[in-house]
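Novice: everything below, folded, please.
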Amino acid sequence: MRDQDFLNHFLEKGYFKDYSRVVLALSGGLDSMFLFHLLSTYQEELGIELFLAHVNHKQRLESDNEEYELRKLAEQVGVPIYVAHFTGDFSEANARQFRYDFFREVMEKTSSTALVTAHHADDQAETIFMRMIRGGRLQHLSAIKERQEFDKGELIRPLLSFYKRDFPEVEHFEDRTNKENHYFRNRVRNIYLPQLEKENIQLKRAFLEFGKEVSDYQIALTELSQTVNVGDLTQFLSFSEATQRVLLQQYLSRFADLNITKEQFQQVHHILKTKSQYRHRLKNGYELVKEYQHFKICKIRPKSDEKSSECVLNYQNQVHYEGYLFSFGIPLKGENVQKMNVSRETSLILRHRQPGDYLIKNGHRKKLRRLFIDLKIPKEKREKAIIIEQFGKICSVLGIKISDLSKKMKNDIMNTVLYIEKIDR
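Specialist: From the prediction side, this is the model:
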């Protein structure tokens, strides 16, 4: 294929129309060197300023020489290059993490918002097949995306529609370890796929079409499930178990770094069907929080001792406390202002719940613990509940319940009003 064919494809797809500063991940192999040739040759046509990012993994004798040659080539072409040397225990996963962390740094240094890699159709087919062998979920068998969010910008793979055989020969480095079969991808590339292609010469194309079909199903499911509030268990559990599993998978896919196993998925589904209130630690800093008829997946928040201590509010004074403005006897106006009858004889105490707390309701003592359970108040909301106390007794649990004490103040000669306005909406 001619260079012009690739350029026309890039322009037609509009890969770079929103990006003026672009970082290219340059390994030195044929695919990335050809992409370097295209992007550096047609910078003006594409409207981009190009930067290079190369990682010397220090795993081969040739690595330092390749780094030297790439630096020299970048200088000749007039394109800035940034280089990092891999450190730590080498593995495919560690090396990949190191590379992409470095690419983020380069994007930050160069104020670039696009990272470009030279992944092609052969890489796509290999990845789908590898995921099949590993036993991944259906959603993980979808095609690699041409474009996806990355850091503060986008990761673009402009060569995904082309096979490696489509690339013309350009100066590049051959990595002899690509012929060794210590690594899983090399075994797939050098042994498994060639053997299977004897049965079906179009096997790679079949994998690509399969991945595209899975991607289409995922997009369709996302669109069709937009009207379903998965976190509402009344709605979620009204569907068949098969539909529940699909909806749950769609919900979990929102958390890119979660990646729970099949066993963990089954455990989460079981909790949603059987538990009333439950917190379950997942992985990578996430937890499942189930509270009566709702659930959510969220990052585990570190414990903090920064909860506001109790606050004393005197008559004819105002105070901000836990996102509210409390005004003792000084009127506040507005549709969001709550009013509560209190006495002006003594100060009010604003605080959070304490062991043994109770309020008087219908002439009887009601422990807050039992009140919260009866009203099915989520645990998180219980901890944040604001207690309004006067005369050593609870007048109200803000937004949840008012005690008899407050009601008795309505006709008392010393009656006044506590005005409460939420200010951090």
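
Novice: rest of the way, CA atoms for contacts and neighbours
Specialist: OK.

Novice: okay, now the closest residue to residue 163 other than its chain neighbours: neighbour count?
Specialist: Among residues not flanking residue 163 along the chain, residue 121 sits closest, at 4.9 Å (Cα to Cα, 6 or more residues apart in numbering). Applying other Cα atoms under 10 Å, we find 20 residues neighbouring residue 121.

Novice: check contacts around residue 121.
Specialist: 159, 160, 161, 162, 163, 164, 208 (Cα atoms under 8 Å, 6 or more residues apart in numbering).

Novice: the closest residue to residue 49 other than its chain neighbours: neighbour count?
Specialist: Spatial nearest neighbour of residue 49, chain neighbours left out: residue 21 (4.8 Å); criterion: Cα to Cα, 6+ apart. Neighbour count of residue 21, defined by other Cα under 10 Å: 18.

Novice: ok, now the one 10 residues further on?
Specialist: For residue 31, the number of neighbouring residues by other Cα under 10 Å comes to 23.

Novice: nearest to residue 278, of the contacts of residue 121?
Specialist: For these, the closest approach to residue 278 (Cα to Cα) belongs to residue 208, at 41.5 Å.

Novice: can you tell me the element the closest one falls in?
Specialist: helix 203-224 (DSSP states H and E).

Novice: now stretch 300-318: buried residues?
Specialist: Residues of stretch 300-318 classed as buried by neighbour count (16 or more other Cα atoms under 10 Å): 313, 314, 315, 318.

Novice: er, stretch 169-183 I mean
Specialist: 172, 173.

Novice: what do you get for stretch 362-370?
Specialist: Quick answer for stretch 362-370 (16+ other Cα under 10 Å): 368, 369.

Novice: ok, now stretch 266-284?
Specialist: 268, 271, 272, 277, 279, 282.

Novice: so residue 138 versus residue 393, what's the distance?
Specialist: Here residue 138 is placed at a distance of 58 Å from residue 393 (Cα to Cα, to the nearest Å).

Novice: over to residue 154?
Specialist: Going from residue 154 to residue 393 by Cα to Cα gives 57 Å.

Novice: which residues does the closest residue to residue 215 other than its chain neighbours contact?
Specialist: Among residues not flanking residue 215 along the chain, residue 142 sits closest, at 5.0 Å (Cα to Cα, 6+ apart). Residues in contact with residue 142, defined by Cα under 8 Å, 6+ apart, are 128, 210, 211, 212, 213, 214, 215.

Novice: most surrounded residue in those?
Specialist: Busiest of the contacts of residue 142 [other Cα under 10 Å] is residue 211, holding 24 neighbours.

Novice: wait, that one sits on residue 140?
Specialist: No - under the criterion of Cα atoms under 8 Å, residue 211 makes no contact with residue 140, lying 9.1 Å away.

Novice: please provide the structure for the following sequence as well, for comparison with the first:
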Amino acid sequence: MWKSVSTFVDQYKLIPFNSVVVVGVSGGADSMALLHFLDSMKEARNLTLVVAHIDHMFRGKESEKDMMFVKEQCERRNLLFEGEQIDVTSYKELEKISAQVAARDCRYAFFKKVMEKYGASVLALGHHGDDQVETILMRLGRGSSMKGYAGIFPKRLFNNGHIVRPLLSVTKDEVLAYVKENDVRFRHDPSNDKDMYRRNRVRHHVLPLLKQEFPNLHQKFQSFSEQIQEDEQYLEALTEKEWNTVIKSKEKERVVLNRKPLLLMAKPLQRRGIQLILNYLYNNEIPPSLSSLHIDNFLSLLESEHPSGSLHFPKGLQIIRSYHECILTFDKVESDAYKFHLEVPGVVTLPTGDSIISEIWTHAKQEILQNNQAAFDVSNTSTPLYVRTRMEGDRIKLKGTNGSKKLKSIFIDCKIPKLKRDTWPIIVNENNEILWMPMIKRSSFEATEETVGPVLVITCKMSQKFGRQQENE
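Specialist: Sure thing, here's the model as predicted:
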């Protein structure tokens, strides 16, 4: 095992010389074998090892004994030790997620904290070749992205450094032979013997049959993983170039996409582009519960003939489509109604950041009014005036016609994004009659060329933007 792992470490440059390495150690055979291996090479590479152990508190006193065992082993080896007990069950119930996902979240948060404490750039974990086979099989079974089908990476970005897995080149049997040969003590977790978890069922019943038929199975799966990773690196670079036309805006927790150019791309680039955006939003830590089904649903939403729709992804990510714009955001989407008294003259600043200004002019010809202004005969305008959001059943008497039209229909006809309709300002008089839909439609209440005398001019300064000016239609 020593030779295989050493070659693998050098091939992928997993353990840099003169580095601080945090080693995730549960106390089981795999992690204790990894710790022994790294401890044996620390002087040659001038490594500082920090052992990190988390007690998930699933097994009461037994898991507490695991932590004490790891701590004692570190004291014997004169290694730095960081241990923590975390009530994962409470976290699981709070977040409404599975026990395995909750344990993973807590574990990696702890590892990150330890790395930052010691300024470590490497986190070493004890996954071996059999784990690689199990992971790829399970992802093929449940569905994943092509990157997901590549399984466990020998080295990947994490925090301000990398996660490395030196034991991927060897099997579980080789690990057990190594600990026996080197008299490495370890603890046994009885939960690994139970078939209540899918991974355990695959490990106990599927993997032995496959290994019997294909003795070098782990090597073939590792080779498959590496080929997928190489292909993905090339296609991701191509995707990033193509997606420059798709991304309209990109913030830390919010990305806005342009639907049209996305749908013109080849399907493989669509999928990879979505995956890249998800990686960005999830900060390269996509939840295990997010699968290929989510990507399929995303594409279906984009391809749908219906102009709007939404999806809810893990950890509160919302996917909101409105016409040819698609928003991915962790922000809570607000659609709170409002109503404000508009003084004459006066200014109202709205929750959206828009502002409505009212002024009295001695006269106003239509040709000098801007698109964001409307004028009303003071003598024929009922006050007080209000700025509010739309209400059920709202209708506007349109300028130049004898009829009225529902605001809902106007928003749809003018392709106003669904998210903006509930906060769009509407100007009404004391009788709740709609005087103006700023930037969209004018009403029959507006002043005409024949109007004589002072006029009320209302100006709308909007932070919201959309593609077409509709007022003059």
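
Novice: ok, the residue nearest to residue 163 of structure 1 to residue 204 of structure 1 distance?
Specialist: Counting by Cα to Cα - residue 121 of structure 1 and residue 204 of structure 1 are separated by 8 Å.

Novice: same question, residue 377 of structure 1
Specialist: Counting by Cα to Cα, the gap from residue 377 of structure 1 to residue 204 of structure 1 is 54 Å.

Novice: which one's more surrounded, these two?
Specialist: Taking other Cα under 10 Å, residue 377 of structure 1 and residue 204 do not tie; residue 204 has more neighbours (22 against 16).

Novice: relative to residue 114 of structure 1, how far out is residue 150 of structure 1?
Specialist: Using Cα to Cα, residue 150 of structure 1 is found at 8 Å from residue 114 of structure 1.

Novice: ok, these two, which is more surrounded?
Specialist: residue 114 (25 against 14).

Novice: surely the more buried one meets residue 149?
Specialist: No - counting by Cα under 8 Å, residue 149 is not a contact partner of residue 114 of structure 1; they are 9.3 Å apart.

Novice: what's the overlap in contacts for the two?
Specialist: By Cα under 8 Å, 6+ apart, the residues touching both residue 114 of structure 1 and residue 149 are residue 155.

Novice: so the spatially closest residue to residue 328 of structure 1 that is not a sequence neighbour: helix, strand or coil?
Specialist: Distances taken as Cα to Cα, 6+ apart place residue 418 nearest to residue 328 of structure 1, at 4.7 Å, with adjacent residues excluded. Following DSSP: H, G, I helix; E, B strand; the rest coil, the label given to residue 418 of structure 1 is strand.

Novice: distance check, residue 418 of structure 1 against residue 357 of structure 1.
Specialist: In this view, residue 418 of structure 1 and residue 357 of structure 1 are 21 Å apart by Cα to Cα.

Novice: give me the more crowded residue out of these two.
Specialist: residue 418 (23 against 14).

Novice: ok, that one touching residue 341?
Specialist: Yes - Residue 418 of structure 1 is within contact range of residue 341, at 6.3 Å (criterion: Cα under 8 Å).

Novice: tell me the counterpart of residue 136 of structure 2 in structure 1.
Specialist: In structure 1, residue 136 of structure 2 lines up with residue 128, judged by TM-score structural alignment.

Novice: name the SS class of its match, please.
Specialist: Strictly by three-state DSSP, residue 128 of structure 1 counts as helix.

Novice: OK, contacts around it?
Specialist: Residue 128 of structure 1 is in contact with 141, 142, 143, 207, 208, 211, counting by Cα under 8 Å, 6+ apart.

Novice: could you pull out the strands for the stretch 151-300 of structure 1?
Specialist: Here the stretch 151-300 of structure 1 has its strands, by DSSP state E, counting those that start in this stretch, at 153-156, 277-281, 286-291, 294-299.

Novice: mean shift between stretch 99-114 of structure 2 and structure 1?
Specialist: Stretch 99-114 of structure 2 differs from its equivalent in structure 1 by a mean of 3.9 Å after superposition (mean Cα distance after the TM-score superposition for structure 1).

Novice: what's that stretch in contact with?
Specialist: 22, 24, 52, 54, 56, 82, 86, 88-89, 91-92, 123, 159, 287-289.

Novice: go again using 7 Å as the cut-off
Specialist: Stretch 99-114 of structure 2 has contacts (Cα atoms under 7 Å, 6 or more residues apart in numbering) with 52, 54, 56, 88, 89, 91, 92, 159.

Novice: repeat that for stretch 318-327 of structure 2.
Specialist: With Cα under 7 Å, 6+ apart, stretch 318-327 of structure 2 has contacts from 255-260, 307-312, 328-330, 417-418.

Novice: circling back: quick check: the helix holding residue 208 of structure 1 aligns to which part of structure 2?
Specialist: Mapped onto structure 2 using TM-score structural alignment, helix 203-224 of structure 1 spans residues 217-238.

Novice: distance from the chain centre to the matching stretch, please.
Specialist: Stretch 217-238 of structure 2 sits 24 Å away from the centroid of its parent chain (Cα atoms, centre = their mean, to the nearest Å).

Novice: ok, now stretch 224-235 of structure 1?
Specialist: Distance of stretch 224-235 of structure 1 from the chain centroid (Cα atoms, centre = their mean) equals 20 Å.

Novice: how many neighbours does residue 265 of structure 2 have?
Specialist: Using other Cα under 10 Å, residue 265 of structure 2 has 16 neighbouring residues.

Novice: thinking again about what came up before, which among the contacts of residue 142 of structure 1 gets closest to residue 195 of structure 1?
Specialist: Residue 195 of structure 1 has its nearest neighbour among the contacts of residue 142 of structure 1 in residue 128, at 16.6 Å by Cα to Cα.

Novice: which residues in the stretch 51-200 of structure 2 form strands?
Specialist: In the stretch 51-200 of structure 2, the strands defined using DSSP E, counting those that start in this stretch lie at 80-85, 122-124, 155-158, 161-164.

Novice: possible to save the ones you listed as a markdown table with distance to residue 452 of structure 2?
Specialist: Output for those, formatted as a markdown table (distance: least, Cα to Cα, whole Å):
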| stretch | distance to residue 452 of structure 2 |
| --- | --- |
| strand 80-85 | 80 |
| strand 122-124 | 78 |
| strand 155-158 | 71 |
| strand 161-164 | 73 |
